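K.L.:
predicted model and sequence below, questions to follow.
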Amino acid sequence: MASAVGTIMKKPVKIALVQLLSGSDKAANLRHAASQVAKAAAGGSKIVVLPECFNSPYGTAYFPKYAEPILPLPPVKEEAPSYFALSAMASENNIYLIGGSIPELNPSTKKIYNTCLIFGPDGALLSIHRKLHLFDVNIPGKVSMRESDVLSPGNKVTIVDLPEYGKVAIGICYDIRFPEIAAIAARKGAFALIYPGAFNLVTGALHWKLLAQARAVDNQIYVGMCSPARNLDSTYHAWGHSMILDPMAAMLAEAQEGEAIIESELNEDRILETRRNIPLETQRRFDVYPDVSEGQVAYEDPDLLGQVCN
């Protein structure tokens, strides 16, 4: 892991996670997201994060209806309103925007993805992350979901350089259960792991906070988890509780179930202090087990190759 002063973060940055209540009207969802992103930016945040599926209801029945074609870049404005809304939110507020996720349709393959679009302060697209691990789970009598019935998985680890601050890694929801992505990102110098996610009332109560703390402890970097607000009138009930954790897994900010904006300042000193006090990076036994970041890691998705820099 990178640990020299100035190599993880170039300067401190304030981050905001926007916990949104979204409905069935996509246009209304986009307008509401824009108003909340502007509010977060007005509070001084330079990185703003939206939740998973912020522009639509969450569920396999909704993904095809709400999916937008993003490729080839740039997309057609009338066909990809969420893309252009996110770009405008970033440029109008002079922020880095991690755009939660939206259902994406690839017109050439007809595949549908759960996709996060990341934009810079000038409104330019910086990277695309498609959810790597699909939520196919059955806990009898409690929760059952098969995203793979509708969605296809992405094929790359996404680490995004924010030039003024450093690198962040992106995962979506179920991706957090797979520690390999986080380990790779930390060893490649990321200062934060950002997960838009929509855990449900069963898995949220069990593992949402636990997994966030585990990824922070394992990798000694910041973790942000951004959930939709809970809507008991919808078909899917999100856990809520968006949170920001420091490299020691201490809670810096936490929402409850309803709409909220939570924020915190991230700085390199806290990462360095944590790694001095508990020096995992010098104690790892790569002579006994391999370093996953040195394996055959895919940082490019063949389907996205040449479309956007990562």
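P.N.:
Perfect, thanks for sending it. Numbers count the residues shown, from 1 in each chain.

K.L.:
C-alpha from now on. contacts and neighbour counts both.
P.N.:
Will do.

K.L.:
give me the buried positions along stretch 192-207.
P.N.:
192-201, 204 (16 or more other Cα atoms under 10 Å).

K.L.:
stretch 145-153 too?
P.N.:
For stretch 145-153, a neighbour-count test (16+ other Cα under 10 Å) marks 147, 150-153 as buried.

K.L.:
and the buried residues of stretch 192-207, which is closest to residue 289?
P.N.:
Residue 289 has its nearest neighbour among the buried residues of stretch 192-207 in residue 193, at 23.6 Å by Cα to Cα.

K.L.:
what about the longest helix along the chain, distance to the chain center?
P.N.:
The longest helix of the chain (DSSP state H) is helix 26-42. Relative to its chain's centre, helix 26-42 lies at 17 Å (Cα atoms, centre = their mean, to the nearest Å).

K.L.:
what residues does it touch?
P.N.:
16, 18, 20, 22-23, 48, 50, 54-56, 66, 82, 85-86, 89, 93, 95, 261 (Cα atoms under 8 Å, 6 or more residues apart in numbering).

K.L.:
change it to 6 Å
P.N.:
For helix 26-42, the external contacting residues (Cα atoms under 6 Å, 6 or more residues apart in numbering) are 22, 55-56, 89.

K.L.:
which parts of the stretch 1-150 of the chain are strands?
P.N.:
13-19, 47-49, 68-69, 96-98, 102-105, 112-119, 125-130, 136-139, 143-146 (DSSP state E, counting those that start in this stretch).

K.L.:
distance to residue 211 added to those strands, as TSV?
P.N.:
Shown next, in TSV, are these (distance: least, Cα to Cα, whole Å):
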stretch	distance to residue 211
strand 13-19	18
strand 47-49	19
strand 68-69	30
strand 96-98	20
strand 102-105	23
strand 112-119	20
strand 125-130	20
strand 136-139	17
strand 143-146	19
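
K.L.:
structure B:
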Amino acid sequence: MTRIAVLQMTAGIQPGANAATLYEAAVQGARGGAEMLFTPEMTGMLDRDRSRAANEIVAEEDNPVLASAQAAAIETGLWIGLGSLAVQGVGGRWANRSLLVAPDGSIAARYDKIHMFDVDLASGESWRESNAFEPGSEVVTADDTPVGRLGLTVCYDLRFPALFEALGQRRCDAIAIPAAFTVPTGEAHWHLLQRARAVEASAWVIAAAQVGEHEDGRRTYGHSLVVDPWGEVVLDMGGEDAGVGFADIDPARTADVRAQLPSLANRRSIAN
């Protein structure tokens, strides 16, 4: 049994303040007996004003929030699944990058969000992530974490089953889906899709989320979730408040589900 901590946060436009929130969450997580902390998408800064945000987006090695996560990991002994940061990429574009920080402060895995959030919602919200961010192209997993083999995804990736098919084929024990979901899409699909992905991959889903009213004027849905491989929600942090929640990841539950319903073993390739 592995205890994890999940940070639900209301990130602002100042990386320093967000770094302090992350650090305190790690301390709180360690005090609560966790071995890993998971944080949301854009833990470092949530700012829809890209001109303003550009002043704070730096290369990975210069990022103060990553530095804070590394220091917190070393001090607390936690693994930290840093949901994502906006970092300088190649050719002047940015990357929406998830990083797994080991207890010695080293980077155990990096994943750049593959699917860009380019949508026009009925609420009037319009988002064009691809205008500033370069999409990733690699499926990423990390072995030998406290939750076993961990698959990395970010937010809008949730809607693309092929990525989770690939993670299922790699026999991930858990999949991180950090997010900053909008309220309309969250109300419609958040719980449904998180539970579906857990069932499809026969894996735990850990979805740390942004919540509430942000400095840049947006609202996010919250409801950070932990879902077991049978699709049962074992943690739902609600849609109102930021904070740290805890859940216990039981590998015996994974083995039991895969024995009862061996969909991964039964899967066959289908020709196009």
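P.N.:
Looks like it arrived, so ask away. It should be emphasised that the depicted structure is a prediction, and the values quoted were computed from it without experimental measurement.

K.L.:
can you give me the TM-score here?
P.N.:
Overlay of the two chains. TM-score (TM-score structural alignment, normalised by the length of structure 2): 0.93; 270 aligned residues with a Cα RMSD of 1.8 Å.

K.L.:
re earlier: of all the strands of the stretch 1-150 of structure 1, which one comes closest to residue 266 of structure 1?
P.N.:
strand 13-19 (5.4 Å).

K.L.:
equivalent range in structure 2 for the closest one?
P.N.:
Aligning strand 13-19 of structure 1 against structure 2 (TM-score structural alignment) gives residues 2-8.

K.L.:
out of the buried residues of stretch 145-153 of structure 1, which one sits closest to residue 210 of structure 1?
P.N.:
residue 147 (22.9 Å).

K.L.:
the closest one and residue 189 of structure 1: what is the separation?
P.N.:
To residue 189 of structure 1, residue 147 of structure 1 is 31 Å away according to Cα to Cα, to the nearest Å.

K.L.:
cool, and residue 109 of structure 1?
P.N.:
Distance, residue 109 of structure 1 to residue 189 of structure 1, using Cα to Cα: 34 Å.

K.L.:
who's more crowded, those two?
P.N.:
residue 189 (20 against 8; other Cα atoms under 10 Å).

K.L.:
the more buried one -> structure 2?
P.N.:
For residue 189 of structure 1, the residue aligned by TM-score structural alignment is residue 171.

K.L.:
now do the helices in the stretch 151-272 of structure 2.
P.N.:
161-169, 183-201, 251-260, 263-266 (DSSP state H, counting those that start in this stretch).

K.L.:
quick one: which of the buried residues of stretch 145-153 of structure 1 is nearest residue 166 of structure 1?
P.N.:
Using Cα to Cα, the buried residues of stretch 145-153 of structure 1 come closest to residue 166 of structure 1 at residue 153, 26.8 Å.

K.L.:
where does that closest one land in three-state SS?
P.N.:
coil (DSSP: H, G, I helix; E, B strand; the rest coil).

K.L.:
apart from its chain neighbours, what residue comes closest to the aligned residue in structure 2 for it?
P.N.:
The equivalent of residue 153 of structure 1 in structure 2 is residue 135 (alignment by TM-score structural alignment). Spatial nearest neighbour of residue 135 of structure 2, chain neighbours left out: residue 114 (4.8 Å); criterion: Cα to Cα, 6 or more residues apart in numbering.

K.L.:
what's near enough to touch the one you found?
P.N.:
135-137.

K.L.:
again, but for residue 220 of structure 1
P.N.:
If a contact means Cα under 6 Å, 6+ apart, then residue 220 of structure 1 has residue 247 as its contacts.

K.L.:
residue in structure 2 matching it?
P.N.:
Looking across to structure 2 (by TM-score structural alignment), residue 220 of structure 1 lines up with residue 202.

K.L.:
still on that earlier bit, aligned counterpart of the residue nearest to residue 135 of structure 2 in structure 1, please.
P.N.:
Using TM-score structural alignment, the partner of residue 114 of structure 2 in structure 1 is residue 132.

K.L.:
can you check residue 251 of structure 2 too?
P.N.:
By TM-score structural alignment, residue 251 of structure 2 lines up with residue 268.
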